[in-house]
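**Student:** Here is my input; please provide its structure:
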Amino acid sequence: MRVPVVQHSTRRWRARRRRALWTGGELLVTVGVVLMLLVVHQLWWTNREARHNAQRKVQALEREWGTPGAADPTAGAVPDPETGDSGSGGDDTGTGSGTGATKNSSSPARRQGTVNSAQSRPRWSQAYAILTIPRLSLRVPVAEGVSKQNVLNKGYVGHYKGTQQPGQAGNFALAGHRNTHGEPFRYINRLKRGDTVEVETKAAVYTYVVDKTLPQTSARDSGVIRSVPRSTVRPSYGYSAPGYYITLTTCTPEYTSKYRLAVWGKLRSMRLR
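**Tutor:** The predicted structure follows:
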């Protein structure tokens, strides 16, 4: 019977192969653990931190503004963007044939102009308003700008530079994360026509009503945040006349940033704080 002879070089080669396989396995396990920790950080920790941060900022703004006063009994109508007529029929007084009537200083149009003229331009990344969406049980700060690091990643909603401020004629356009970092706009696709969206500032509370939704468009579709919002990619979505609009934008589908989802609303009423 012949006994196989195993050379020392063969033993060394097998030992090196075993070490290489063991080392490779350890590296794969380590990489897997690191990736799992990164996923946990992105999907859980960033949400926890951002939501806590946003909640503290909302509370700070509420303390700064104090308890809001009762709603103004003459508030409720929104002036026509071209004529300035509140449409309420009983708030205007004056003389003349009608076209030259003088507006009463308590009319919604006059009061809204006073509030808007008193608003100072927010500093970059400054939180200056609170957005409330009852259907989503959402209440988050609104900050100037859409910087990821200084605004969106804090769990805030960002105001697009160059668009109008709350209550002003034109388009008050906002952006928020769909996933991670508080994900305030994760479920805005669930908003339906007639849902309310409130924007609170130090001076007033503005109530918008959801009107239209653009389910998906290009990330470069700047038309959705124009003064008269209308998609340049899908022109059948949007508006053709001036008005008092709000736009909520976020990424779609979830966990991607390839496309944008937009929800539009119209200003229904305002009340002074």
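
**Student:** hey, let's count contacts and neighbours off CA atoms from now on
**Tutor:** Noted.

**Student:** what element comes up after the top helix by length along the chain heading to the C-terminus?
**Tutor:** Assignment by DSSP state H gives helix 8-40 as the longest helix of the chain. Toward the C-terminal end, the helix or strand that comes next after helix 8-40 (DSSP states H and E) is helix 46-65.

**Student:** what packs against that next one?
**Tutor:** When contacts are defined as 3 or more Cα pairs under 8 Å, 6 or more residues apart in numbering; DSSP states H and E, helix 46-65 packs onto strand 127-133, strand 138-144.

**Student:** about what we covered before: tell me the angle of the longest helix of the chain relative to helix 46-65?
**Tutor:** Angle, helix 8-40 to helix 46-65, by axes from the mean of the first three to the mean of the last three Cα atoms, to 10 degrees: 30 degrees.

**Student:** Nearest to V40 among the helices and strands packed on helix 46-65 would be which one?
**Tutor:** strand 138-144 (23.3 Å; Cα to Cα).

**Student:** other SSEs contacting the helix or strand following the closest one?
**Tutor:** Downstream of strand 138-144, the first helix or strand assigned by DSSP H and E is strand 157-159. In terms of contacts (3+ Cα pairs under 8 Å, 6+ apart), strand 157-159 is packed against strand 138-144, strand 170-175.

**Student:** Another sequence for comparison is provided below:
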Amino acid sequence: MPRHAQRRGRSAPRRSAAAVAVGALGELMLTAGALVLLFVVYILWGTGLQTAQAQDDLENELDQQWSQLAPEQPAPDPSELADGDAYGILRIPRFGDDWQFTVVQGVQVDDLKRGPGHYPNTANPGELGNVGIAAHRSGHLEPFADFPQLRVGDTIEIEMADGVYVYELDDAPDGDSDGNRINISDVWVVDPVPGEPRDTEPTERRITLTTCWPRFGSSHRMYATGVLVSGPTG
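**Tutor:** Coordinates of the predicted model:
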């Protein structure tokens, strides 16, 4: 009988448990990396689209409110606004000549998704006391992204129905990324007289801006504050 050489099929080499684990870990890391990238895209781009639409709506709301005022009609009382209502227009020249946001009444999570928010229990522009304004540093068009760049002497403008109020900062981060950092619980910065008991009678017309620290986190807050230098009642 002719002799036949039998060819046996070779079985695939077995992967060690360690190799399987490393492969699985690599796949998990790739997946996690993709998820992180998608999250960053959403924070920087997706939330920005939502806020841009909200800003358009707030601007239209404010235009409608102000256009209905008769020439001799007194300006509406901002204190009567409900949370979520359009409040005024904020301009900060330090952030650029075209930097402008419509401010919403309220500083809850949903309020700040729409733009800078006015602390409801703080003064209104021009009043004795302390106007409190908060905004995001990342996501939602990141209004206060450059907050650490604020300098003493910078001006903050708030346009209301009765005119434009201009404040000048006398305490600011001055380019220090950690400057004016406070604990989240330090709500005294928006008190009528910052650093004094809440029932202290104010003698100045001030403004205080607050935002998150670090930029992509919220373990602390940053603040800048100043005094009214011009306006319908300044």
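
**Student:** After superposition, what is the TM-score?
**Tutor:** Once superposed, chain against chain, the TM-score is 0.74 (TM-score structural alignment, normalised by the length of structure 2); 210 aligned residues with a Cα RMSD of 3.3 Å.

**Student:** In CSV: the helices and strands packed on helix 46-65 of structure 1, plus mean neighbour count.
**Tutor:** Formatted as CSV, the helices and strands packed on helix 46-65 of structure 1 follow (neighbours: other Cα atoms under 10 Å):
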stretch, mean neighbour count
strand 127-133, 21
strand 138-144, 23
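
**Student:** what's the closest of the ones you listed to T10 of structure 1?
**Tutor:** Per Cα to Cα, nearest to T10 of structure 1 of those: strand 138-144, 67.6 Å.

**Student:** hmm, who's touching the closest one?
**Tutor:** With contact meaning Cα atoms under 8 Å, 6 or more residues apart in numbering, strand 138-144 of structure 1 is reached by 54-55, 57-58, 122-133, 151, 155-161, 184.

**Student:** Which of those residues are buried? Put it as a ChimeraX command.
**Tutor:** Buried subset of the contacts of strand 138-144 of structure 1, written as a ChimeraX selection, criterion 16 or more other Cα atoms under 10 Å:
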select :54,55,57,58,125,127,128,129,130,131,132,133,151,155,156,157,158,159,160,184
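
**Student:** To K266 of structure 1, which of the helices and strands packed on helix 46-65 of structure 1 lies closest?
**Tutor:** Among the helices and strands packed on helix 46-65 of structure 1, strand 127-133 sits nearest to K266 of structure 1 (Cα to Cα), with 14.0 Å.

**Student:** what range in structure 2 matches the closest one?
**Tutor:** Under TM-score structural alignment, strand 127-133 of structure 1 corresponds to residues 86-92 of structure 2.

**Student:** Count the neighbours of G231 of structure 2 for me.
**Tutor:** 17 (other Cα atoms under 10 Å).

**Student:** In structure 1, what residue corresponds to it?
**Tutor:** Checking TM-score structural alignment: G231 of structure 2 goes with M270.

**Student:** How far does the helix or strand where that match lies sit from its chain's centre?
**Tutor:** Taking DSSP H and E as the criterion, M270 of structure 1 maps to strand 259-272. Centroid displacement of strand 259-272 of structure 1 relative to its chain, using Cα atoms, centre = their mean, to the nearest Å, is 11 Å.

**Student:** how big is the angle separating that strand from strand 170-175?
**Tutor:** 120 degrees.

**Student:** which helices and strands sit right next to strand 259-272 of structure 1?
**Tutor:** Using 3+ Cα pairs under 8 Å, 6+ apart: strand 259-272 of structure 1 touches strand 204-218, strand 244-252.

**Student:** from the chain's centre, how far out does the longest one sit?
**Tutor:** By that I understand strand 204-218 of structure 1. That offset, for strand 204-218 of structure 1, works out to 10 Å (Cα atoms, centre = their mean).

**Student:** now stretch 33-49 of structure 1
**Tutor:** 22 Å.

**Student:** distance between the ends of it?
**Tutor:** 22 Å (Cα to Cα, to the nearest Å).

**Student:** re earlier: I'd like the helices and strands packed on strand 157-159 of structure 1 written out as JSON lines, with distance to I246 of structure 1 added.
**Tutor:** Shown next, in JSON lines, are these (distance: least, Cα to Cα, whole Å):
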{"stretch": "strand 138-144", "distance to I246 of structure 1": "13"}
{"stretch": "strand 170-175", "distance to I246 of structure 1": "5"}
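
**Student:** Of all those strands, which one is nearest R111 of structure 1?
**Tutor:** strand 170-175 (17.4 Å).

**Student:** Need the nearest residue in space to the residue nearest the centre of structure 2, chain neighbours excluded.
**Tutor:** In structure 2, the residue lying closest to the centroid (Cα atoms, centre = their mean) is H136, at 1.2 Å. For H136 of structure 2, ignoring the flanking residues on the chain, the nearest one in space by Cα to Cα, 6 or more residues apart in numbering is E142 at 5.3 Å.

**Student:** Assumed N189 of structure 1 was part of a strand.
**Tutor:** No: read with DSSP: H, G, I helix; E, B strand; the rest coil, N189 of structure 1 is helix and lies in no strand.

**Student:** Show me what it lines up with in structure 2.
**Tutor:** Aligned partner of N189 of structure 1 by TM-score structural alignment: P148.

**Student:** What count of nearby residues applies to that match?
**Tutor:** By other Cα under 10 Å, 23 other residues sit near P148 of structure 2.

**Student:** what do you get for T155 of structure 2?
**Tutor:** 20.

**Student:** Skipping adjacent residues, who's closest to the counterpart of A203 of structure 1 in structure 2 in space?
**Tutor:** By TM-score structural alignment, A203 of structure 1 lines up with D162 in structure 2. Distances taken as Cα to Cα, 6+ apart put A75 closest to D162 of structure 2, at 5.6 Å, once the chain neighbours are dropped.

**Student:** cool, and K154 of structure 1?
**Tutor:** In space, K154 of structure 1 is closest to A50, 4.9 Å off (Cα to Cα, 6+ apart).
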